[in-house]
Structure formats: structure tokens, C-alpha cells
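Visitor: Pasting a predicted model and its sequence here:
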Amino acid sequence: MTPSQSLRLVIIAPDLLEGIATDSHARAQAERSRQLRIGLLENGYNIVAVLPADTFLYERLAQLQPDMIIVDAESEARDSLEHVVMATRDARRPIVLFTNDNDTSHVKDAVAAGVSAYIVAGLSPERIRPILDVAMARFEHEQGLRRELADVRIELQDRKIIDRAKSMLMQRQDLTEKAAYDKLRKAAMDKGLRLGEVAQRMLDAADLLG
């Protein structure tokens, strides 16, 4: 199984059936959407659903658990993106937007909101796989940076809490700084918790007991 075959995609696209019979613009967009889906299938991607960008999108994505979201939009791209960003706020996923809309005024906002790739035109099948590969790589890199930043924040917060707990032990139990730290560390090892978690529990207990 190739990486593309194991990648589960959800496409977010407007319903064009109503105007397709009389509206040439709708027909052109429908054909572009068809070519995009054909290109994805020809490259071996697994399209698990095509969904509208509506208020039910959060629940549908939570149920389907796709690996990547493809936004197929034109003039309504901004509205679609708002729905997608809101629907993925708790479980981030790479988002790739394909559009023929030459108005790129909101590209910066789209990227800032979490879009991994913003593709204007150029839906030839041979371009699709490298676009999605780069989008996935960029998403994974950004997720790694977010995890590192979160770890740094936790470490800084833990350090402050540990210092407070050490000071309390030194004052209340007449311990040296090293002895207070060793006591916290032993408690953390015994309970299988982070040092910061043990320190916070100790502070909470001290506040409760006065």
C-alpha cells in the first residue's frame, strides 16, 4: 500500500447541483471539482466523503477522522475556510485549498488560520501528489514546533511551581534546598508523576490546610 492510498481525505465543497443546468459559472466550477476528484483518485487517494461547509461539519469530521481536508472552493473560499477552521480547532489536520479564484487577498489569513497549502489553479493530476505531500510535511513540521513550544511552556511553568514548593518545604520542614528538591523528586518517582505535578499537589494541599 502506497502512502497516498492510506491517506484518508475529506473534500469540503459547495453543492453546485441547483445552478448547474442554467449557470455557466456553476458548470465550470462543477467540472473543475470533478477534475480535482478524478486527479485525487488517479493518484490513489482514499476520498471518504464530500461534505458541505456547514454547521454540522465538526460532528462529521469527528466521526470520519480524516487524515487531510481538501477545500474545493472559489468565491466563497473565505466562508468555507471559516467553517473548516472552526471544525478542526480541537483536532488539527492538514488543510489544502484548491481554487480558481484569482483574488488572493485572503491568502495570508488562510495560512495564519492553519491552511497548509493554498493552490490557485493548476489542477493537473501530476501536480496533486507533490502538493499534498508538501502540505502533509509542512503540517507535521508545524505540529512538531507546537509540541516543542508546549513542552517549553510546561517546563517553565513547572519550574516556577517547583521553586514555590521547595521554598515551602524549606520553610516548614527546615530543609536545605537540595533536601527539599530530593523530597519532591522522590515523591514524583513514587507516584509516577511529573515533578511539577507533585509540586502543584503539595501547594494545593498546603493551601487547603492553611
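Guide: Perfect, thanks for sending it.
Visitor: only C-alpha atoms for contact and neighbour calcs from this point on.
Guide: OK.
Visitor: how much space between Ala73 and Asp79?
Guide: Between Ala73 and Asp79 the computed distance is 9 Å (C-alpha to C-alpha, to the nearest Å).
Visitor: Please read the previous query as pertaining to Arg138.
Guide: To Asp79, Arg138 is 24 Å away according to C-alpha to C-alpha.
Visitor: And Ala188, by the same measure?
Guide: Taken as C-alpha to C-alpha, the span from Ala188 to Asp79 is 49 Å.
Visitor: quick one, which of the two is more surrounded?
Guide: Legend: neighbour count by other C-alpha atoms under 10 Å for Ala188 and Asp79, higher for Ala188 (17 against 12).
Visitor: mind checking how far that one is from Pro66?
Guide: From Ala188 across to Pro66, the span is 38 Å (C-alpha to C-alpha).
Visitor: Report the secondary structure state of Val71.
Guide: Val71 falls in the strand class when you classify it by DSSP: H, G, I helix; E, B strand; the rest coil.
Visitor: ok, how many other residues are close to Asp23?
Guide: Neighbours around Asp23, by other C-alpha under 10 Å: 11.
Visitor: Use this one as the comparison:
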Amino acid sequence: MVVAPDLVVSDPGDEHAVQQAERSRSLRIGLLENGFNLIATLPADVFLAERIAQLQPDMIIVDAESAARDALEHVVMATRDERRPIVLFTNDEDTRHVRDAVAAGVSAYIVAGLASERIRPILHVAMARFQHEQALRRELADARSELAGRKTIERAKGLLMRRQGLSETEAYEKLRKTAMDKGLKLAEVAQRILDVADLLG
């Protein structure tokens, strides 16, 4: 899916608009020539999130020039709940916003990179980078979840030790046996014990 300005040039005398429309057309042709399925070309507007949710594209290509930052903000907002690889093609050589773009989730920021033979490797690298970052995010989320689970188990053990006079080993074994008997994870049993304790005071 491409997010780009309208190809229709209202004033044929506006050289900048004509050049931008031609560049945008070249990008789309390059995508098709390289075997990519271009499912839609959309403007960066307030309806972008809904359209992306409906279309479910594998990748979003932002074709922008002077309005690159505005277009990018629309795309980032539209994909914040369901991340997708974003590739920004621009002729704007002002690179002050590259760091912000990458931090916002752009997988590739390409300046003047519209030669047809460059499109395929650029998009493949962007997809690989996105998948790698997603894997790292999942690992981080799993590590945080595991740490939170350990803390919950420790709190539940402490509660059992205080209330039932158990040793640490006995409290842990009681949690483990309950988890096995009920087919639950240890952290789930621990959380239930803490919830009941909170409820009963």
C-alpha cells in the first residue's frame, strides 16, 4: 500500500507539483515492475487508520517530499495499534528528521532512491529489519512477563509462609501442586491467591 499525495496536478504550470506527481508515478510503476502487489494508494488523512485496518497491507510505503513529516505522523498514528513495516521514499534531502522517523517505526528512509532496480532490495531489507525488531519486541515482552510472574510467585509464597506457617520450600511446593492439579501456570495460581487475599483482607 502506498500513502502518497494525489497524482492529479491542478496547475500544469506548477513545476514542483508536476515533478512530484511524476516521481510518485515512477515509484508505483517500479513497485509493479518488481512484482509487488499494490493494493491501494491513499492520502495521508484522518481516515487512514480505518483504511489500513480494512486493507491489512503487508507494508506501507510513504511517498512524500516537503510534507514528509506530516504524512509520516498520519501513518505512524494509523499503525500504532497494529505495527507494520513502513518505508519512506523522499526527495527531500533535509535529513534532520531521519532519527525521529526511525524512532517512530520507519524501517527504511530512502532519499532519492527511486531507480527501479533499487526498490526490491530496499523493500526486502525493510521487511527483514521490521521482522527482526518485532522478534526483539516479543522477547522483551516475554522477559517482562516472566519477571512479573516471578514477582507474583514470590509474593504468593510470602503470603503462604506468613498465613500458614510454611517454609519457603513448602509454600513453593503448595503453589506448584495447585498449579498442576488445576492445569494452570504457577504465576496464575499465585495471582489468584493474592487476589483472594486482597478480597478477604
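Guide: Received, thanks. Predicted, not measured: the structure shown is a model, and the values here were computed from it.
Visitor: To which residue of structure 2 is Val48 of structure 1 aligned?
Guide: In structure 2, the residue matched to Val48 of structure 1 (TM-score structural alignment) is Ile39.
Visitor: what residue of structure 1 is the furthest out?
Guide: For structure 1, the residue at maximal distance from the C-alpha centroid (C-alpha atoms, centre = their mean) is Asp174, at 48.0 Å.
Visitor: which residue in structure 2 lines up with that one?
Guide: Counting by TM-score structural alignment, Asp174 of structure 1 lines up with Gly165 in structure 2.
Visitor: What is the equivalent residue in structure 1 for Gly13 of structure 2?
Guide: Alignment note (TM-score structural alignment): Gly13 of structure 2 maps to Thr22 of structure 1.
Visitor: so where do the helices sit in structure 2?
Guide: 15-33, 48-55, 68-78, 98-103, 116-164, 168-182, 186-200 (DSSP state H).
Visitor: okay, stretch 117-124 of structure 1 sits on what stretch of structure 2?
Guide: Structural correspondence for stretch 117-124 of structure 1: residues 108-115 of structure 2, per TM-score structural alignment.
Visitor: Buried ones in the matching stretch, by neighbour count?
Guide: For stretch 108-115 of structure 2, a neighbour-count test (16 or more other C-alpha atoms under 10 Å) marks Ala108, Tyr109, Ile110, Gly113, Leu114 as buried.
Visitor: quick one: what's aligned to Glu93 of structure 2 in structure 1?
Guide: Glu93 of structure 2 maps onto Asn102 in structure 1 when the alignment is built from TM-score structural alignment.
Visitor: how about the closest residue in space to its match that isn't next to it in sequence, what does it touch?
Guide: Spatial nearest neighbour of Asn102 of structure 1, chain neighbours left out: Val120 (6.9 Å); criterion: C-alpha to C-alpha, 6 or more residues apart in numbering. By C-alpha atoms under 8 Å, 6 or more residues apart in numbering, the contact set of Val120 of structure 1 is Phe98, Thr99, Asn100, Asp101, Asn102.
Visitor: now swap in His106 of structure 1 and tell me
Guide: Arg78.
Visitor: Just want the most central residue of structure 1.
Guide: Against the mean C-alpha coordinate of structure 1, by C-alpha atoms, centre = their mean, the closest residue is Arg92 at 1.8 Å.
Visitor: Now check structure 2 for the residue matching that residue.
Guide: Counting by TM-score structural alignment, the partner of Arg92 of structure 1 is Arg83.
Visitor: Tell me the spacing between Ile162 of structure 1 and Ala135 of structure 1.
Guide: From Ile162 of structure 1 to Ala135 of structure 1 the distance is 40 Å (C-alpha to C-alpha).
Visitor: So those two - more neighbours on which side?
Guide: A side-by-side neighbour count of Ile162 of structure 1 and Ala135, using other C-alpha under 10 Å, places Ile162 first with 24 against 20.
Visitor: and that one, what pairs with it in structure 2?
Guide: Correspondence of Ile162 of structure 1 to structure 2, assessed by TM-score structural alignment: Ile153.
Visitor: From Asp198 of structure 2, how far off is the spatially closest residue to that match that is not a sequence neighbour?
Guide: Leaving aside its sequence neighbours, Ile153 of structure 2 sits nearest to Ala190 (C-alpha to C-alpha, 6+ apart; 5.2 Å). Per C-alpha to C-alpha, Ala190 of structure 2 is found 12 Å from Asp198 of structure 2.
Visitor: out of these two, which sits in the busier spot?
Guide: Set Ala190 of structure 2 next to Asp198 and count neighbours by other C-alpha under 10 Å: Ala190 wins out with 26 against 9.
Visitor: Would you mind finding the match for the more buried one in structure 1?
Guide: So Ala190 of structure 2 corresponds to Ala199, using TM-score structural alignment.
Visitor: quick one, what contacts that match?
Guide: Going by C-alpha under 8 Å, 6+ apart, Ala199 of structure 1 touches Ile161, Ile162, Ala165, Leu184.
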